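Enquirer: sequence isn't available, so here's the structure alone:
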């Protein structure tokens, strides 16, 4: 990582790991369950001024980051469900995340709504992954932002990395 990327990628870039052991999947499932609580603990009692902080010049606010994670994790959930139910690699949904963050709900809505989404969504994802046959972890969908086919094993890793990545941004903004 280049020095100027340390605030943009405070935990490093997503690894793109392709093979996962059963233990690594179990760890990711537990991380899925734990992350919403970390978001809630860090953000639910913040003032409007604290929610308006950014982690680097021109970046999203803390409030926008929480809403962004809820938005994009819903996309991941739907991509995963499509990969499990469609016979071929499912097309990926993608939208302009910057414009989503500028909409009234991404810009002004209290974070409680997105914290509730993350709690329910991560619980559903964790349950789904706990009950998937191992062979289903090799099913894939096309990830339009990364422009690659992502296995469901990679997808859980990506969701966990994404949540940790933006949690690190929030910590940077608040310190």
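Expert: Yep, that arrived. Given the structure is predicted, the values throughout are model-derived calculations rather than measurements. Numbering: from 1, shown residues only.

Enquirer: for the rest of this, base every contact and every neighbour count on C-alpha atoms.
Expert: Noted.

Enquirer: what does the helix or strand in which residue 159 is found contact?
Expert: According to DSSP states H and E, residue 159 maps onto helix 152-174. Applying C-alpha atoms under 8 Å, 6 or more residues apart in numbering, the contact partners of helix 152-174 are 7-11, 14, 16-20, 25, 28-29, 31-32, 35, 39, 50, 53-56, 62, 65, 69, 73, 76, 80, 83, 136-141.

Enquirer: write the PyMOL selection for whichever of these are buried.
Expert: Provided next is the PyMOL selection string for whichever of those are buried by 16 or more other C-alpha atoms under 10 Å:
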select buried, resi 8+9+10+11+25+28+29+31+32+35+39+53+54+55+62+65+69+73+76+80+83+137+138+139+140+141
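
Enquirer: A further structure is provided below for comparison with the first:
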């Protein structure tokens, strides 16, 4: 398997030019199911398996799970900023540095899985209350000044959930830990 396939097992994020209500409903459904699906996928893994990188020079399964919580928590906050401010410039963070912190390297995964369950429950609740006008609200990313709408960000994070789930699942299949 080549490095690009290992990095992007489901491909890079591609959003439709015109995002429909159906797209948003499907993406919100992905976000709703993700924490439980991640828990089910990883519940039988040993500590050694959790500390296995999904690819050479990649994060371990443990780091990927903790990264999902860190990233999704940041995204939820970005939604709140966009809903309460006019095109706010968000705070970026160095995800690779966060992944090297002690909690990402050693903490039990249930901490982030339980946090994802709570976060996604609240996030999905919020998303299902938003109007079309709310979904069109935007924020700016400081690194490239890119403007991202909330409806685009829902798609990005549905992809992000599936992307990291696939990292773990593909490793488990390659190692024979899952049939």
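Expert: Arrived safely, thanks for sending. Predicted, not measured: the structure shown is a model, and the values here were computed from it.

Enquirer: coming back round to it: show only the entries of the contacts of helix 152-174 of structure 1 found in helices.
Expert: Among those, DSSP state H puts 25, 28-29, 31-32, 35, 39, 50, 62, 65, 69, 73, 76, 80, 83 in helices.

Enquirer: which one of the residues you listed sits closest to residue 104 of structure 1?
Expert: residue 65 (13.7 Å; C-alpha to C-alpha).

Enquirer: disregarding residues adjacent in the polypeptide, which is nearest to the closest one?
Expert: Of all residues not flanking residue 65 of structure 1 in the chain, residue 166 sits nearest, at 6.6 Å (C-alpha to C-alpha, 6 or more residues apart in numbering).

Enquirer: for that neighbour, give its distance to residue 158 of structure 1.
Expert: 12 Å (C-alpha to C-alpha, to the nearest Å).

Enquirer: re the thing from before, closest one of the ones in helices among the contacts of helix 152-174 of structure 1 to residue 94 of structure 1?
Expert: Using C-alpha to C-alpha, these come closest to residue 94 of structure 1 at residue 76, 9.9 Å.

Enquirer: mind checking how far that closest one is from residue 118 of structure 1?
Expert: Residue 76 of structure 1 is 12 Å from residue 118 of structure 1, by C-alpha to C-alpha.

Enquirer: if we can go back for a sec, structure 2: matching residues for the helix holding residue 159 of structure 1?
Expert: Mapped onto structure 2 using TM-score structural alignment, helix 152-174 of structure 1 spans residues 150-172.

Enquirer: same check on stretch 22-36 of structure 1?
Expert: So stretch 22-36 of structure 1 is aligned with residues 21-35, judged by TM-score structural alignment.

Enquirer: contacts for that stretch next, please.
Expert: Here stretch 21-35 of structure 2 has contacts from 113-114, 116-117, 120-121, 124, 127, 151, 154-155, 157-158, 161-162, using C-alpha under 8 Å, 6+ apart.
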